[in-house]
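>>> Based on what follows, work out the 3D shape:
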Amino acid sequence: MSEDSVLLGHGSGGQMMKRLIDEIFLEAFDSDALHAGNDAGVASLGCSARIALSTDSFVVTPHFFPGGDIGRLAVCGTVNDVATSGAQVRYLSCAFILEEGFLLQDLRRIVASMTATAREAGVSIITGDTKVVERGGADGIYITTTGVGEVPSHIELSGAACKPHDCVLVSGTLGDHGITIMSQREGLSFSTDIKSDAAPLNHLVSSVLAAAPHTRCLRDPTRGGLASTLNEFALASQTTIEIDEEAIPVRDAVRGACEMLGYDVLQMANEGKMVAIVPEEEAEAALFAMQASPYGKDAAIIGRVLESAPIADSSGLVQVRTAWGSTRILDMLVGEQLPRIC
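This next block holds a predicted model:
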């Protein structure tokens, strides 16, 4: 790493974050589950049962925003990360870092939101921790959630499993969460209401796996957006993934906001969307399963894994086929597009 201290870009979900994880955390911790590069680590308990475990911290500001709040985000984010392993999500823990002076009425509101979201997802919050720091020691409230689930014996999901002719699906419109947070933080208003897509997707995932049992991998495209997710898949599987720009669902208001502000919607954060790579022969069944979910009505097939890489010696590549018939390379976000998105 060329930097000598932590920068905001190291939390972006893009190339800087990947370098930080690879060169510091992976090198030090060096476990097979970590090297798999998935959102949840899968491990055996020494018997036939396998568990999926994921942990995440939430520092978003503002704490309340259209479509959700930091509490809903914390539950959804961890439930979705565990679900990407194919696990049946069972339990959550939650830890709170509270700043002296944080309003108890806001804390009650956040906890009530977490309770409602956990109930919707069908999971139980069974343990936790609370710490209070002095004024100025935190931005009101930070939440860390850890989730655990049971992985069925027949399920093995991994970005390394992508194969030529596989189809790329996304469960709905992109960029909603990132633009919502940006607009609230900067006091921007749009002619159409935009709200976060924060949602628990474990039931949607279960439906997809039932309809498409040979699904290769799943990922929720949070920090770094669709661009980072697909690049991670392409790198893990040493393939080239091509997506069709016109097939990608994006709300007009979100697209307009991105164009106005100079953002690439494919790099914007999402908190209630799922990306799936499935065999071509199961793609329509997976799409139907997504669209039958209350959080998947705008699902679409947006691309495919190519037969061979169009660029020699490529170690993994994502390209976008534009409306004009040309292609462009879709890179991971380099630095920080919008800080503290979750």
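>>> going forward, measure contacts and count neighbours with C-alpha atoms only.
Noted.
>>> now the helices for the stretch 1-150 of the chain?
15-20, 27-29, 32-35, 70-83, 104-121 (DSSP state H, counting those that start in this stretch).
>>> so which of the ones you listed comes closest to Asn231?
Across the helices of the stretch 1-150 of the chain, the minimum distance to Asn231, taken as Cα to Cα, is reached by helix 15-20, at 10.2 Å.
>>> So which bits of the closest one are buried?
15-18, 20 (16 or more other Cα atoms under 10 Å).
>>> Mind putting those into TSV with distance to Ala289?
Listed next are the buried residues of helix 15-20 as TSV, based on distance: Cα to Cα, whole Å:
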residue	distance to Ala289
Gln15	33
Met16	35
Met17	33
Lys18	32
Leu20	37
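>>> between the residues you listed, which is nearest Gln105?
For those, the minimum distance to Gln105 (Cα to Cα) is 35.1 Å, reached by Met17.
>>> One more sequence to fold, the one below, so I can look at both together:
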Amino acid sequence: MKLTKLLTSAAVALGLATTAMAADKTKVGFVYVGPVGDGGWTYEHDQGRKAVVEAFGDKVETVYVESVPEGPDAERVMTQMALDGADLIFTTSFGYMDQTINVAKKFPKVKFEHATGYKQAENVSVYSARFYEGRAVQGHIAGKMTKTNTIGYIASFPIPEVIRGINSAYLHAKKVNPDVQFKIVWAYTWFDPAKEADAAKALIEQGADVILQHTDSTAPQAAAQAAGNVVTFGQASDMGEYAPFPRVSSIIDDWGPYYVARTKAVMDGTWASVSTWDGIGAGMVGIGEISDAVPADVKAEAEALRDALASGEYHAFTGPINKQDGSAWLAAGETAADFGDDGLAGMNFYVEGLDAEIPN
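Below is the predicted model of the structure:
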């Protein structure tokens, strides 16, 4: 009898210890719009998840679900993560915004971080990167390297983030090459290699010898490589397997430091709802190595532009800039920063010179 009681007590103690250990472990969930092997957007978010694991070891447990459509299924995935004990959930695509808010209301003790959105709550933060700074650098290189004066742009969805990128790339291409024109194809997807390849081929057929993309697969790189003599840029990750040509540089999203900091905030009880929008200077946007396929003088100019953006000496949207309809947006010397970030965050217009319409 005494032995049985001792064994029972030991089992209870062991169970309590196991429970305590489990309680000490912070569980962090990630909801991905694409596959972790997309080579772009989702790949870099998953690198951020791995940075959390590396930083905290057995003090943290991470889980993720990939290729989650933007819609009702996203809400189901988030709900299940919360029910499974997640303390913190990163929802990593703009189209998860309303679903994140909805689920956060049901689980007020769970912290949520939504990427590229603008709706906050007491337990929902938002975060994004100033990708338009990287587009400025790409636009400069593109304007200098095009021989046909036609630059193709594969766009995903007509949201401010994408429109900002198109405007920034165009302005900086136009600044160094007044004859440049942009051709834009809307793919209406973040990740669909077949659609992205078709878009790249269509742009090349229209005379584009430089392709920029705001979609996540390497399919446009492969299409450009097959066509020959078409310049490309990596999107979200380095896509360095296509360097030194056609991929001559890239925008790299580095989410790791942010994910580590926000996880630590949950662990030490200091987490609060914030809005974060960082760029090249803070390291959230990186410019991938500019390959030797870019002329040395152009490379030097692009690196100088990168450094000026990083230091704040230069803003990617510096006037004079008119809207597409000819009305003034920024006067000479004015920058978008002079008026806060609201105008940039809600950008819904093309700048003057772009011969295209923003779809509804």
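>>> what TM-score comes out when they're superposed?
In this superposition the chains share a TM-score of 0.22, using TM-score structural alignment, normalised by the length of the first structure; 121 aligned residues with a Cα RMSD of 6.1 Å.
>>> and the buried residues of helix 15-20 of the first structure, which two are the farthest apart?
Checking the buried residues of helix 15-20 of the first structure with Cα to Cα, the most distant pair is Gln15 and Leu20, at 8.7 Å.
>>> Contacts only, for His203 of the first structure.
Ala121 (Cα atoms under 8 Å, 6 or more residues apart in numbering).
>>> At which residues are the helices of the second structure located?
For the second structure, helices defined by DSSP state H occupy the ranges 2-24, 41-56, 72-83, 97-106, 131-145, 160-176, 193-205, 219-227, 256-268, 296-311, 342-345.
>>> Mind putting these into a markdown table with mean neighbour count and distance to Trp329 of the second structure?
Putting the helices of the second structure into a markdown table (neighbours: other Cα atoms under 10 Å; distance: least, Cα to Cα, whole Å) gives the following:
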| stretch | mean neighbour count | distance to Trp329 of the second structure |
| --- | --- | --- |
| helix 2-24 | 11 | 52 |
| helix 41-56 | 20 | 31 |
| helix 72-83 | 18 | 37 |
| helix 97-106 | 18 | 29 |
| helix 131-145 | 27 | 17 |
| helix 160-176 | 23 | 13 |
| helix 193-205 | 20 | 30 |
| helix 219-227 | 20 | 33 |
| helix 256-268 | 17 | 33 |
| helix 296-311 | 16 | 20 |
| helix 342-345 | 14 | 10 |
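>>> Nearest to Ile287 of the second structure among these would be which one?
Closest to Ile287 of the second structure of the helices of the second structure is helix 131-145 (Cα to Cα; 6.6 Å).
>>> which residues are in contact with that closest one?
Under Cα under 8 Å, 6+ apart, the answer for helix 131-145 of the second structure is 149, 151, 161, 164-166, 168-177, 180, 210, 231, 233, 249-251, 279-280, 285-287, 294, 298-299, 302-303, 305-306, 309, 316.
>>> which secondary structure element contains Val168 of the first structure?
Per DSSP states H and E, Val168 of the first structure falls inside strand 167-170.
>>> For that strand, name the packing helices and strands.
The contact analysis (3 or more Cα pairs under 8 Å, 6 or more residues apart in numbering; DSSP states H and E) places strand 167-170 of the first structure against strand 275-278, helix 283-291, strand 300-305.
>>> The ones you listed into a markdown table, with extra columns for mean neighbour count?
Listed next are these as a markdown table, based on neighbours: other Cα atoms under 10 Å:
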| stretch | mean neighbour count |
| --- | --- |
| strand 275-278 | 28 |
| helix 283-291 | 22 |
| strand 300-305 | 22 |
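>>> Quick one: these as JSON lines, columns for distance to Ile179 of the first structure too.
Converted to JSON lines, those look like this (distance: least, Cα to Cα, whole Å):
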{"stretch": "strand 275-278", "distance to Ile179 of the first structure": "19"}
{"stretch": "helix 283-291", "distance to Ile179 of the first structure": "23"}
{"stretch": "strand 300-305", "distance to Ile179 of the first structure": "21"}
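>>> For Ala118 of the first structure, which of these is the nearest?
Closest among these, using Cα to Cα: helix 283-291, at 20.7 Å.
>>> relative orientation of the closest one and strand 300-305 in degrees?
Angle between the axes of helix 283-291 of the first structure and strand 300-305 is 140 degrees (criterion: axes from the mean of the first three to the mean of the last three Cα atoms, to 10 degrees).
>>> Remind me what helix 283-291 of the first structure packs against, helices and strands.
The contact analysis (3+ Cα pairs under 8 Å, 6+ apart) places helix 283-291 of the first structure against strand 167-170, helix 202-211, strand 300-305.
>>> Any idea which of these gets closest to Ser237 of the first structure?
The nearest among these, by Cα to Cα, is strand 300-305 at 10.1 Å.
>>> after that closest one, next one along is what?
Downstream of strand 300-305 of the first structure (by DSSP H and E), the next one is strand 317-321.
>>> who does that following strand touch, helix- and strand-wise?
Here strand 317-321 of the first structure touches helix 225-237, strand 240-244, strand 327-329, going by 3+ Cα pairs under 8 Å, 6+ apart.
>>> Need those in a markdown table (columns: mean neighbour count and distance to Ala283 of the first structure).
Formatted as a markdown table, these follow (neighbours: other Cα under 10 Å; distance: least, Cα to Cα, whole Å):
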| stretch | mean neighbour count | distance to Ala283 of the first structure |
| --- | --- | --- |
| helix 225-237 | 24 | 17 |
| strand 240-244 | 24 | 15 |
| strand 327-329 | 12 | 23 |
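>>> any chance of those in JSON lines, with distance to Ala43 of the first structure too?
Listed next are these as JSON lines, based on distance: least, Cα to Cα, whole Å:
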{"stretch": "helix 225-237", "distance to Ala43 of the first structure": "19"}
{"stretch": "strand 240-244", "distance to Ala43 of the first structure": "29"}
{"stretch": "strand 327-329", "distance to Ala43 of the first structure": "35"}
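>>> For Ile184 of the second structure, give me its contacts.
Shown in contact with Ile184 of the second structure (Cα under 8 Å, 6+ apart): 152-155, 203, 356.
>>> same thing but 7 Å
Contact partners of Ile184 of the second structure, counting by Cα atoms under 7 Å, 6 or more residues apart in numbering, are 152-155.
>>> Please report the distance of it from Glu133 of the second structure.
Using Cα to Cα, to the nearest Å, we find Ile184 of the second structure at a distance of 19 Å from Glu133 of the second structure.
>>> Over to Thr79 of the second structure?
35 Å.
>>> Trp277 of the second structure too?
For Trp277 of the second structure, the distance to Glu133 of the second structure (Cα to Cα) stands at 12 Å.
>>> quick revisit: need the helices of the second structure in JSON lines (columns: distance to His114 of the second structure).
JSON lines is the format used below for the helices of the second structure (distance: least, Cα to Cα, whole Å):
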{"stretch": "helix 2-24", "distance to His114 of the second structure": "25"}
{"stretch": "helix 41-56", "distance to His114 of the second structure": "12"}
{"stretch": "helix 72-83", "distance to His114 of the second structure": "12"}
{"stretch": "helix 97-106", "distance to His114 of the second structure": "7"}
{"stretch": "helix 131-145", "distance to His114 of the second structure": "16"}
{"stretch": "helix 160-176", "distance to His114 of the second structure": "14"}
{"stretch": "helix 193-205", "distance to His114 of the second structure": "25"}
{"stretch": "helix 219-227", "distance to His114 of the second structure": "27"}
{"stretch": "helix 256-268", "distance to His114 of the second structure": "12"}
{"stretch": "helix 296-311", "distance to His114 of the second structure": "24"}
{"stretch": "helix 342-345", "distance to His114 of the second structure": "15"}
